[in-house]
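>>> One predicted model, sequence on top.
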Amino acid sequence: MHAAQDVLLVEDDELIREATRLTLEERGYGVRTAADGLTGLALFRERHPDVAVLDIMLPGLNGVSLAGRIREESGVPVLLISARNDPVDVVMGLEAGADDYVTKPFDGPVLVARIRSLLRRAAPAEQPAESPRLRFGDLEFCPVSLTAHRGGKPLALTTTELKLLSEFAASPGNVLSRDLLLERVWDYAWSGDTRVVDVHVQRLRSKIGRERIETVRGFGYKLRP
């Protein structure tokens, strides 16, 4: 089922690395592993996986830095593994370009569900002959091809940022709560951490214009028509 989908797993704890590898391989994923960040980066460049799963605390090149290097070169989804659930680590990782994170100890099915969610978001959409385009000031967005332009220039948005923009563009002027965005963009409404939403909204704002997405204090966010 997932034979064509490859996972890069970078984890320095051998027991966790091997247990996670077995869990993913049992579900049909191809898994390549590394025990340090530099080896992980080399593997990423060599094999171009469909998704990267990175521990934050890695020797050589930590997971946050590795996520940033990957994001500079590719839009491949990145999932961070955090041992301490430290808000600083999590936010730094998301700001570096990671799409999501899980905390240790984690259940295998939870990790698999998060990976599946990332891969669904990254899957290309079928496009009709003519793709509708939505305009919001100098921002132009096509919800079918998931492409965005600002002032006529294409925007380099990650898959998560594009999905987030798609939700806003579908309901301009309407307030979308953080929980709703977690459910629709990240595919989970349980044990969700709204920091994921907040950081990605900030990243999206920096690219489409900070004034374009308004914070409605105590409720969530809305796209200004």
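On my side now, so go ahead.
>>> Please make it C-alpha for all contacts and neighbour counts, starting now.
Noted.
>>> Is L8 part of a helix or strand, or is it coil?
strand (DSSP: H, G, I helix; E, B strand; the rest coil).
>>> Let me see the contact set for the residue nearest to it when sequence neighbours are not counted.
Nearest non-adjacent residue to L8, counting by C-alpha to C-alpha, 6 or more residues apart in numbering: A52, 4.7 Å away. Residues in contact with A52 (C-alpha atoms under 8 Å, 6 or more residues apart in numbering) are V7, L8, L9, V10, V76, P77, V78, L79.
>>> Now, of those, which are buried?
V7, L8, L9, V10, V76, P77, V78, L79 (16 or more other C-alpha atoms under 10 Å).
>>> Check those against G60 and report the nearest one.
V10 (11.8 Å; C-alpha to C-alpha).
>>> My guess is that closest one contacts G40. True?
Yes - using C-alpha atoms under 8 Å, V10 makes contact with G40 at a distance of 5.9 Å.
>>> can you list residues touching both of the two?
Common contacts of V10 and G40, defined by C-alpha under 8 Å, 6+ apart, comprise T33, A34.
>>> And the residue nearest the centre of this protein?
D99 (2.0 Å; C-alpha atoms, centre = their mean).
>>> take a look at this one as well, against the first:
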Amino acid sequence: MDSQYILMVEDDPTVQMNNKKILERRGYILRQAFTLAEARKIIEQEQPCAIILDIKLPDGNGLDFLKDIRRTSNVPVLILTALDTPADVIRGLETGGDAYLPKPYNLNVFISHVEALLRRGSTLPEIIVYGPFKLDLTYVTAYLREQNMYLTPKEFSLLLHFIQHPDAVFSAKYLYKNAWGQPMEEDTSAVKNQIYNLRKKIKCSGYTITAVRGEGYIFELQ
């Protein structure tokens, strides 16, 4: 079995416990998050092979979290929620969920959904190769000459965008909206810091990110 873990984002301890038992009996590695903040922190460390996601969470809406995930990753996502109207199901799937299972549910049906998602994910790898770079969109992992670059999700999103649009200039405001998913305020330091860190991580690649005065940034050969 793949050593990658399944991330379960669920605030109900009983649901977490029951799902944990059946998943671990099947040999899966499970990491648990009770809030979206915990989930983001876990994902920043290592990408999961699948996500089990509740919608109504203490610190936000799971569908907003799913939108963020879908900007950079096609990791399989099972939505597990008490919201069970046809409109809820349609909204969840259109937002990017791969499967939708309303609560309460049968645990055998639950594990069948999880295993179907894992099979689907393993047969549809999404890899982008550009020069010495290889980007795995499923696990949001970037490699430089086969070595893991250990990019943060924001760095990965920026590199992916640059690779898809080489030799084009993009403003800090545009890059912020692309990587953060929201309009940028006046302060451009967040983009500058991410570009600075990413530039260091690609310095041995033969490519660089150049600041174009008054315009933005361009990804180009050194």
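Yep, it's here. Worth saying up front: this structure is predicted, and the values here are computed from it rather than measured.
>>> rewinding a little: so which of the contacts of A52 of the first structure comes closest to I115 of the first structure?
Checking the contacts of A52 of the first structure one by one against I115 of the first structure (C-alpha to C-alpha), the nearest turns out to be L79, at 7.5 Å.
>>> correct me, but the closest one touches L94?
No - counting by C-alpha under 8 Å, L79 of the first structure does not reach L94; the two are 9.3 Å apart.
>>> if I look at these two, which residues touch both of them?
D100.
>>> Mind jotting down where the helices sit in the first structure?
Using DSSP state H, the helices found in the first structure span residues 14-26, 37-47, 63-73, 87-96, 108-122, 159-170, 178-185, 195-208.
>>> Reformat those as JSON lines; add distance to R150 of the first structure and mean neighbour count.
Listed next are the helices of the first structure as JSON lines, based on distance: least, C-alpha to C-alpha, whole Å; neighbours: other C-alpha atoms under 10 Å:
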{"stretch": "helix 14-26", "distance to R150 of the first structure": "39", "mean neighbour count": "15"}
{"stretch": "helix 37-47", "distance to R150 of the first structure": "30", "mean neighbour count": "17"}
{"stretch": "helix 63-73", "distance to R150 of the first structure": "20", "mean neighbour count": "20"}
{"stretch": "helix 87-96", "distance to R150 of the first structure": "21", "mean neighbour count": "18"}
{"stretch": "helix 108-122", "distance to R150 of the first structure": "22", "mean neighbour count": "17"}
{"stretch": "helix 159-170", "distance to R150 of the first structure": "13", "mean neighbour count": "20"}
{"stretch": "helix 178-185", "distance to R150 of the first structure": "22", "mean neighbour count": "18"}
{"stretch": "helix 195-208", "distance to R150 of the first structure": "7", "mean neighbour count": "18"}
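>>> of those helices, which approaches L134 of the first structure most closely?
Between these, helix 159-170 lies closest to L134 of the first structure; by C-alpha to C-alpha that is 7.6 Å.
>>> just checking, what packs against the closest one?
Applying 3 or more C-alpha pairs under 8 Å, 6 or more residues apart in numbering; DSSP states H and E, we find helix 159-170 of the first structure packed against helix 108-122, helix 178-185, helix 195-208, strand 220-223.
>>> hang on, the earlier thing: of the buried ones among the contacts of A52 of the first structure, closest to L182 of the first structure?
Nearest to L182 of the first structure among these, counting by C-alpha to C-alpha, is L79 at 15.2 Å.
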